[in-house]
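Chemist: Okay, here's the prediction I keep looking at, along with the sequence it came from:
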Amino acid sequence: MSRPTSRTILIAAVAAGLAAGMTTAAASPGAAPPTTRQEAYAAAAEEFGVPESVLLGVSYLESRWDVNAGLPSTSAGYGPMHLTDIVAANTGGTHHDEGTEDPRGDTARPMLPPDPGEDDLSAPTLRTIDVAADLTGVDAAVLRTDPVQNIRGGAALLADHQRALGVDSAAPGDWYGAVARYSGASDTASARTFADEVFRTINEGVSRVTDDGQRVQLPPTAVNANTRQLSGLGLRQADTGEAECPADLGCEWIPAPYEEFGDGDYGNHDKANRPQSQKIDYIIIHDTEGSYQTTLNLVQDPTYVSWQYTLRSADGHIAQHVKHKDVAWHAGNWYVNAKSIGLEHEGFAANGAWYTEAMYRSSAKLVRYLAGRYGIPLDRQHILGHDNVPGTIPSTVRGMHWDPGPYWDWAHYFELLHAPFRSTGTSRTGLVTIKPDYATNMPAFTGCKTAGQPCEPHGSGTVVLRTAPSDDAPLLTDIALHPDGSPGTMHISDHSARGETGQTFALAERRGAWVAVWYLGQKGWLKASDAAWSVGFVATPKKGRDSVPVYGRAYPEAAAYPDGIPPQAVTPLQYTLPAGQKYAIGLVSPSEYYRAVTYDSANHTVVRGEMKYLQIQFGHRVAFVNVDDVDVRLSFM
């Protein structure tokens, strides 16, 4: 029997046991197994002498108490306590293997060779399951797949940290040091950030139903955390240096090098003077597909690429590498790079399906700070995934990267941003915002580990779009990804026919329980229950035009370029926007080109034109249309 099939059977067996209120092993030798998840936390807390509120708080920060069907997180963590097992999780392969994207995305410069490097998998934070196995006597395979034993393993780790600190107390506040140690942080600021979030959760309380239907509650409990314990952990003081970050996140300054290395070449970013030189319009969400340490190694290579921030999974620690004013090479589209800030979130396992709560929370705090500082609206037109950034010209579209992928929980992320997706219209207002239930929406993706093989079922914020209102209808066609005109597929990286939570499309038709939206020049059908009604502005071709071109970058007209700066071609993508179709407008984009091809930033110039563009939600990725080619109207007109 093949390995994927065996894994499927194992996970199904675990899920079946949970549905029946059972587990695959007793909570401790000789004890009857807990019948609910809540009882599992209580039993593990009592067995290892950990305050139940502390155990629940730590688990919530790691996984929100979810089991994720036994799948690893993108950073090799398993189960409610996020016990890490890099050996089991790291099967090789990354989203970079399937793309030829040039991170700079600037056709005025030679293409950077893709070179993600070798992963550094030596960090102890990637192997906590081995310690938990020693402490509990439970095999690592069981700790990965059995939620009860996973919780026991996490409780044992917390108790072990408490013993190492020499603290003997049942008061939850006296476990602050053990909680900080559980984060895996090597610096004081990150350990404090994680522990503070845990104790904030304990004080505020939380209640939710997990992804496998278990009701878990952490009642609000007033706790005065003994933060003095932090100084006894022997952690280093991170160099906050020039980091631009909220004080309570304790961001570390690990600068990317700006170096010249011969033949007029240099790296790994460009000096600029934003926002004075250019407005910052976007925040781009990435998944590193490399371990945290590997990612730091890459961004410190002057011959490679760059981004503004890296976020670590286990504790949400943030390192900054490029100042906001400068342009990092990260999104594969020079226009977007010049007007964005890039956030890389740790994750390396190609089959990883989820992200830690600690990282979501740190990321959301950082994005709120950035959005407030630069006036960036908190919506899906300005907060883009890398997979939403368009290719620059027809030849680059197919090679664009697709992170953070369909398992990033945009709905939860925007709740943490304090900007949840809500209906703003009715069935008559003309716009549809994608909004499936993440936990129960499980598209049948393939190829997570082996081409053609089903991915393990997991919640997703992505819905697929079909050619007719039927579950059996073919998917839409993306002519850039499938030049032969064949339909899109369910392969994990094939976003030919996918809408993503928070994206807004223009309504094309309604039929029973289905709605159709305009998508890549076609009607794409989805269940009405996976969407919310919205209102806004749309773009449609001007009267008399059969179609209008669509662009991947908003570059100026040739006449705008001064002497000495070669005009960049205003090249349409392979798509067109046909007459009679409408597309939701995200923002008005000025025509700009940042000319930066020399090490000396004195030679860098922003070229601005008279042309204006509208950013539209054209497919899974955004696109641009010339204002002069379209009419703008309210979505219900």
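Modeler: Yep, it's here. Residues are numbered from 1 along each chain as shown.

Chemist: going forward, measure contacts between C-alpha atoms and count neighbours the same way
Modeler: OK.

Chemist: ok, the residue nearest to T605 when sequence neighbours are not counted - contacts?
Modeler: Counting by C-alpha to C-alpha, 6 or more residues apart in numbering, T605 lies nearest to R595, which is 5.1 Å off, once chain neighbours are set aside. Shown in contact with R595 (C-alpha atoms under 8 Å, 6 or more residues apart in numbering): 565, 604-607.

Chemist: how close does R595 sit to S601?
Modeler: Applying C-alpha to C-alpha, to the nearest Å, the value for R595 to S601 is 10 Å.

Chemist: nearest to W354, of the contacts of R595?
Modeler: Distance to W354 across these (C-alpha to C-alpha) is lowest for V606, with 39.5 Å.

Chemist: Confirm that the closest one sits in a strand.
Modeler: Yes: counting by DSSP: H, G, I helix; E, B strand; the rest coil, one finds V606 located in a strand.

Chemist: Leaving out chain neighbours, which residue sits closest to T136?
Modeler: G153 (6.4 Å).

Chemist: Now find how far off-centre the host helix or strand of the one you found is within its chain.
Modeler: Per DSSP states H and E, G153 falls inside helix 147-165. Taking the mean of its C-alpha atoms, helix 147-165 sits 29 Å from the chain's own mean (C-alpha atoms, centre = their mean, to the nearest Å).

Chemist: and if you look at stretch 485-499?
Modeler: Using C-alpha atoms, centre = their mean, the offset of stretch 485-499 from its chain centre is 19 Å.

Chemist: Span of that stretch from start to end?
Modeler: One end of stretch 485-499 to the other measures 20 Å (C-alpha to C-alpha).

Chemist: And the nearest residue to V322 once chain neighbours are set aside, how close does it get to A338?
Modeler: Excluding the flanking residues, the one nearest V322 by C-alpha to C-alpha, 6+ apart is Q308, at 4.6 Å. Separation of Q308 from A338 (C-alpha to C-alpha): 12 Å.

Chemist: Take this one as well and set it beside the first:
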Amino acid sequence: MHIRLTATLIAGTLTSPAAVPAAVSTSGRQADFAAAAREYGVPESVLLGVSYLESRWDTNGWSPSTAGGYGPMHLVDAPPGRRPLSALRMADPPASLPQAGLLIGADPATLRKDPAANIRAGAALLASYQDRPSADPSAWYEAVARYSGAADETGAQQFADEVFSVMREGVERRTDDGFLVRLDPVPALSSPREQSENADVECPASLACEWMPAAYRRFGKKSNRDYGNHDHLSRTRAVDYIVIHDTEGSYKGIPSMINDPKYVSWHYTIRSGDGHVAQHVPTNDIAWHAGNWDVNTRSIGIEHEGRLAQGGTWYTEAMYRSSAKLVKYLADKYDIPLNRAHILGHDNVPGPTPKAVPGMHDDPGPYWDWAHYFDLMGKPLKEAKNGDSIMIRPSYGENQSRFTGCAGGKPAKDCPKHGAATVWLHTQPSESSPLVSDPGKHAGTPGTYSVYDQSARASTGQRYAVAARQGDWTAIWYLGQKAWFHNPPSNPTAVPAKGPVVTPLKAGTKVYGRAYPEKSAYKLASYQPLAPLPYKIGPGQQYTVGGTITGSYYAAGAFSPAKHVTTTGDLRYYQIQLGHRVMFVMAKDVRLID
């Protein structure tokens, strides 16, 4: 990839400028940033911008990030060796915790537990990357890029671009020390902007994306059928969903996985530390990522470096912002609604068959901040006037629900307290009552509090029909039963929403994990049985509708796209929010209430 640097103003923002409150406390983390900025001659806006992209100014419970970074300044304890980048004179290694400690005379243990020391050390390290002292924030672009720790120039510049974007917009939030921190907007800020001349990538202009192609080649004896790791198409396909994944591993393993034709594939990967984006599969081609072929044929998959249990607390702002820009770009390109019925987590994808249901994936998990993500896309999850249903929307930072199993082992220990985007669902309006049961996953036993078990959870942005209310509790229709969650008026975890719902016409109405056509529609492809899932719904229940689908099946299974066959029938389905996952009901089996 040839890189060109041009001096220009980066256009476009994803969030509105921060509203200026009456006052911001001079105590807490705001004071720590101000003091460190003065001590080391770093503009406070630069220091705040860098830290916001790295950690959103939080300590994250002093858990290390995917890259081994700690604290508000994401100082890396044992960074891997990185090659220097000539254009930006990258340090090796950048954002080093031991190096930062030497600059301020603090031992590594202190930097892993003291936020003020961590911020001081980060400021000293950032200042060491600056050739000439300057009070002008725009003069710090190269130092910010070096601080990113990116292994390549593209990622370093992408990180710096996002820091400067945050500085232009301004932002404020209450951090994990309980105090409000504010970065005032710097609206006239200008910065160098990287532009990619690689025509292969499909990305918004504000993201410098890398083309890292997935393997597409034959292997084995049956050369026409033994191939990987995705399907080329000879026609234009419709895309209904974008599926959000996490890698459950580090970015450094991505090239070898994506280049293995016997492995699965996905369209994009986003790196945690700097938000760098790599594209692997053209968006018009089918990647093998969702665990459900029907969803694969109608979706784009985006992996995010991280782990839902440990790294889940370190989904970085740099990654959120790059991902939000990318999703908004793809949604515009394919006319995909920006809502939680179409922007799915991997944990929202239905099992295609009863046998597959227990093993469906759980990422990105409860720590993915859906409300913040949609804010960045310019599509905030707002309450509706005269709502006839509800949308789950707890306050992420305050919603520190109980989870177990983050550290593994048996018996499972409670996870460290952290904000979450989900609410627990009980059989009765009481915290002491059992969690609801998922018939497809637990066979009649209650759901668990495991961070990996989504069977008794509802997630931010998901819309449900109200089944009952009692005091501070609300019940929704969920997997064929009433499921109760705590929803006090003083601190609501759901807001009014509006949209169509369906109600079953008879008892035992079947639910499906894929919207395939009727048997008579198959002429050239093998018939795909309509296998109902282990869930049944009945009259009196209501489920929210995400869309209407005409049954179709895309038969690939051959290296050459010319041998692929599309079967389209007359059978119509509604996509419904049945539980934590979306599923499908036949339109003939339900009544639509619009």
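Modeler: That came in fine, so what should we check first? All figures in this text were calculated on a predicted structure; none of them were measured in a lab.

Chemist: Now check the first structure for the residue matching D200 of the second structure.
Modeler: Here D200 of the second structure is matched to E242 in the first structure, going by TM-score structural alignment.

Chemist: ok, the spatially closest residue to its match that is not a sequence neighbour - how many residues close by?
Modeler: Spatial nearest neighbour of E242 of the first structure, excluding adjacent residues (C-alpha to C-alpha, 6+ apart): W253 at 6.1 Å. Using other C-alpha atoms under 10 Å, W253 of the first structure has 21 other residues around it.

Chemist: The residue nearest to T136 of the first structure contacts A133, doesn't it?
Modeler: Yes: with contact defined as C-alpha atoms under 8 Å, G153 of the first structure counts as touching A133 (7.0 Å).

Chemist: between the two, which one's more packed in?
Modeler: Set G153 of the first structure next to A133 and count neighbours by other C-alpha under 10 Å: G153 wins out with 31 against 21.

Chemist: Compute the distance between the more buried one and L165 of the first structure, please.
Modeler: 19 Å.

Chemist: three-state assignment of the equivalent of G372 of the first structure over in the second structure?
Modeler: In the second structure, G372 of the first structure lines up with D332, judged by TM-score structural alignment. For D332 of the second structure, the assignment made with three-state DSSP gives helix.

Chemist: Now for D332 of the second structure: which residues touch it?
Modeler: Contacts of D332 of the second structure (C-alpha under 8 Å, 6+ apart): none.

Chemist: ok, now how distant is it from L326 of the second structure?
Modeler: According to C-alpha to C-alpha, D332 of the second structure and L326 of the second structure sit 10 Å apart.

Chemist: mind listing the strands in the stretch 401-550 of the second structure by residue range?
Modeler: In the stretch 401-550 of the second structure, the segments counted as strands under DSSP state E, counting those that start in this stretch are 422-424, 457-459, 463-464, 466-470, 473-478, 481-486, 494-497, 501-504, 509-512, 532-537, 543-555.

Chemist: Put together CSV for those, with distance to E398 of the second structure on each row.
Modeler: Below are the strands of the stretch 401-550 of the second structure laid out as CSV (distance: least, C-alpha to C-alpha, whole Å):
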stretch, distance to E398 of the second structure
strand 422-424, 12
strand 457-459, 15
strand 463-464, 21
strand 466-470, 23
strand 473-478, 18
strand 481-486, 14
strand 494-497, 14
strand 501-504, 30
strand 509-512, 35
strand 532-537, 33
strand 543-555, 27
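
Chemist: For A188 of the second structure, find the nearest of those strands.
Modeler: Set against A188 of the second structure and scored by C-alpha to C-alpha, the strands of the stretch 401-550 of the second structure come closest in strand 494-497, at 37.2 Å.

Chemist: With the first structure overlaid, report how far that closest one is off on average.
Modeler: Here strand 494-497 of the second structure, set against the first structure after superposition, deviates by a mean of 0.8 Å using mean C-alpha distance after the TM-score superposition for the first structure.

Chemist: so that strand matches what in the first structure?
Modeler: Going by TM-score structural alignment: strand 494-497 of the second structure matches residues 531-534.

Chemist: And the residue nearest to V322 of the first structure, what's its match in the second structure?
Modeler: Taking TM-score structural alignment, Q308 of the first structure has H267 as its aligned residue in the second structure.

Chemist: do the same with A191 of the first structure
Modeler: Aligned by TM-score structural alignment, A191 of the first structure pairs with A156 of the second structure.

Chemist: Ok, D130 of the first structure next?
Modeler: Under the alignment (TM-score structural alignment), D130 of the first structure pairs with P98 in the second structure.

Chemist: residues in contact with that match?
Modeler: P98 of the second structure is in contact with 77, 107-108, counting by C-alpha under 8 Å, 6+ apart.

Chemist: what's the mean distance for the host helix or strand of it versus the first structure?
Modeler: Following DSSP H and E, one finds P98 of the second structure within helix 97-104. For helix 97-104 of the second structure, the mean deviation from the first structure after alignment is 3.0 Å (mean C-alpha distance after the TM-score superposition for the first structure).

Chemist: Specify, as a residue range, where the helix or strand just after that helix falls in the first structure.
Modeler: Going down the chain from helix 97-104 of the second structure, the next helix or strand is helix 108-111, by DSSP H and E. When the first structure is aligned by TM-score structural alignment, the counterpart of helix 108-111 of the second structure is residues 140-143.

Chemist: in the matching stretch, what counts as buried?
Modeler: Of the residues in stretch 140-143 of the first structure, 140, 142-143 count as buried by neighbour count, 16 or more other C-alpha atoms under 10 Å.

Chemist: what does it rub up against?
Modeler: Residues outside stretch 140-143 of the first structure that contact it (C-alpha under 8 Å, 6+ apart) are 79, 83, 129-130, 133, 149-150, 153.

Chemist: Pull the number of nearby residues for the residue nearest to V322 of the first structure.
Modeler: Q308 of the first structure has 26 neighbours, counted by other C-alpha under 10 Å.

Chemist: any chance you could map the strands in the stretch 101-250 of the second structure?
Modeler: Using DSSP E, counting those that start in this stretch, the strands of the stretch 101-250 of the second structure run over residues 171-174, 180-183, 191-196, 210-211, 217-218, 227-228, 230-231, 241-246.

Chemist: Please enumerate residues in contact with the third one?
Modeler: Judged by C-alpha under 8 Å, 6+ apart, the contacts made with strand 191-196 of the second structure from elsewhere in the structure are 1-10, 138, 141, 154, 157-158, 161, 164, 205, 208-209.

Chemist: List the residues that contact the residue lying closest to L524 of the second structure once chain neighbours are set aside.
Modeler: Closest residue to L524 of the second structure apart from its sequence neighbours, by C-alpha to C-alpha, 6+ apart: V565 at 6.9 Å. By C-alpha under 8 Å, 6+ apart, the residues touching V565 of the second structure are 524-525, 554-556.
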